[in-house]
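In: Build me a structure from this.
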Amino acid sequence: MRHRPGPRSMTSALDGVLARVEPKTPLARLQRVWPGVVGPVLTPHATPTAMSGDGVVTVTCDAAVWAQEMDLLAYELIDRLNAELGPGTVRELRCRATDSAAWARQRRPRRKTERK
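Out: Alright, predicted model coming up:
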């Protein structure tokens, strides 16, 4: 009878699966490290959506204020991303706000005349 090691954590099991199925592109690598680099506050509002061969990353933000915040943090984030991905991988962040994603999620308050 073979001795089996104890149970593995779900995280390590999923990391192994993800490593085998995710695309082997620079953008996929960037998207994988993105949450750890930008942190829990920015992650829900900013997503890397494109990456050119010369290291220009397009970041799509759900509101203009988040795109502006990303612009202000760009140099620091580029340094952190390159520390994870290798020197010179990311040269520039181009932050863009989506047309109206933030507004679509907000509920418009009713006027007093509309209430029943």
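In: From now on I want contacts and neighbour counts done on CA atoms only, so please keep to that.
Out: OK.
In: Tell me where the chain has strands.
Out: For the chain, strands defined by DSSP state E occupy the ranges 46-51, 56-61, 92-97.
In: Now do the first one and strand 92-97, the angle between them.
Out: In other words, strand 46-51. 120 degrees (axes from the mean of the first three to the mean of the last three CA atoms, to 10 degrees).
In: Give me the distance between the spatially most central residue of the chain and residue 20.
Out: The centroid of the chain falls nearest to residue 47 when counting by CA atoms, centre = their mean (3.8 Å). Distance, residue 47 to residue 20, by CA to CA, to the nearest Å: 22 Å.
In: One more, please, to line up against the first structure:
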Amino acid sequence: MSDEIPETLATYLRLRGLEPRPTARRRRRRLDDDENAPFSAGRDPRGLGEVLSGWTTEVGWEHELSREDLVRRWAEVAGAETAAHTHPVSLERGVLTVRCDSTAWAKQLRLMRAHIVTTIGERFSEAGVEDVRFVGPDVPSWKWGTRAVPGRGPRDTYG
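Out: Next comes the predicted model:
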């Protein structure tokens, strides 16, 4: 092999103000490690679901994804009729808060709490739900903004 560089590359280097010099022979990298060896274990292509499952486990997203899956599948956990009158609001410190359309629905679901927590534990064990809290609809509040003054509130407002 010749150690001279092609004339086109030498011209380019001279125009750039660089000294053309002969190229060194490139060493070929040896594949000593088993990871890069062809036909070795672990080099077969995997399915997209398997790759994503391994990646989410590696990154640590399985708890968040399980929580999102619980909210998305709330109708399967609670039942279609119950899900029409309720929706999950938050999940903090192992307590799932569910807002109901009326206080009657909230009271009825409080009686069924053990069954719902068991169902959630079986289907969505990675979500970390330890308890479920059912709340009724919000009542109107007279407190507006961050600077609400504590006290008895408005009194002679209605007449």
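In: For residue 24 of the first structure, which of the strands of the first structure is the nearest?
Out: Closest to residue 24 of the first structure of these, according to CA to CA: strand 46-51, at 13.2 Å.
In: Contacts only, for the closest residue to residue 131 of the second structure other than its chain neighbours.
Out: Of all residues not flanking residue 131 of the second structure in the chain, residue 95 sits nearest, at 4.9 Å (CA to CA, 6 or more residues apart in numbering). Residues in contact with residue 95 of the second structure (CA atoms under 8 Å, 6 or more residues apart in numbering) are 129-133.
In: For residue 95 of the second structure, what is the corresponding residue in the first structure?
Out: Aligned by TM-score structural alignment, residue 95 of the second structure pairs with residue 56 of the first structure.
In: how close does that match get to residue 43 of the first structure?
Out: For residue 56 of the first structure, the distance to residue 43 of the first structure - CA to CA - is 19 Å.
In: Next: residue 98 of the first structure.
Out: 15 Å.
In: count of neighbours near the nearest residue to residue 70 of the first structure once chain neighbours are set aside?
Out: Distances taken as CA to CA, 6+ apart put residue 95 closest to residue 70 of the first structure, at 6.6 Å, once the chain neighbours are dropped. For residue 95 of the first structure, the tally of surrounding residues (other CA atoms under 10 Å) stands at 22.
In: Ok, residue 67 of the second structure next?
Out: Residue 67 of the second structure - counted by other CA under 10 Å - has 20 other residues nearby.
In: Surely it touches residue 123?
Out: No: taking contacts as CA atoms under 8 Å, residue 67 of the second structure lies outside contact range of residue 123: 11.1 Å.
In: which residues does the counterpart of residue 128 of the second structure in the first structure contact?
Out: Residue 128 of the second structure maps onto residue 89 in the first structure, with residues paired by TM-score structural alignment. When contacts are counted by CA under 8 Å, 6+ apart, residue 89 of the first structure touches 54-55, 81-82.
In: next one: residue 131 of the second structure
Out: Taking CA under 8 Å, 6+ apart as the test, what residue 131 of the second structure contacts is 94-96, 117.
In: Buried ones among these?
Out: 96, 117 (16 or more other CA atoms under 10 Å).
In: Kindly reformat the contacts of residue 131 of the second structure as CSV containing distance to residue 72 of the second structure.
Out: CSV is the format used below for the contacts of residue 131 of the second structure (distance: CA to CA, whole Å):
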residue, distance to residue 72 of the second structure
94, 18
95, 17
96, 14
117, 16
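In: Nearest to residue 71 of the second structure among the contacts of residue 131 of the second structure?
Out: Out of the contacts of residue 131 of the second structure, the member with the shortest distance to residue 71 of the second structure (by CA to CA) is residue 96, at 9.9 Å.
In: What count of nearby residues applies to the closest residue to the closest one other than its chain neighbours?
Out: The shortest distance from residue 96 of the second structure to any non-neighbouring residue, by CA to CA, 6+ apart, is to residue 132 (4.7 Å). Applying other CA under 10 Å, we find 20 residues neighbouring residue 132 of the second structure.
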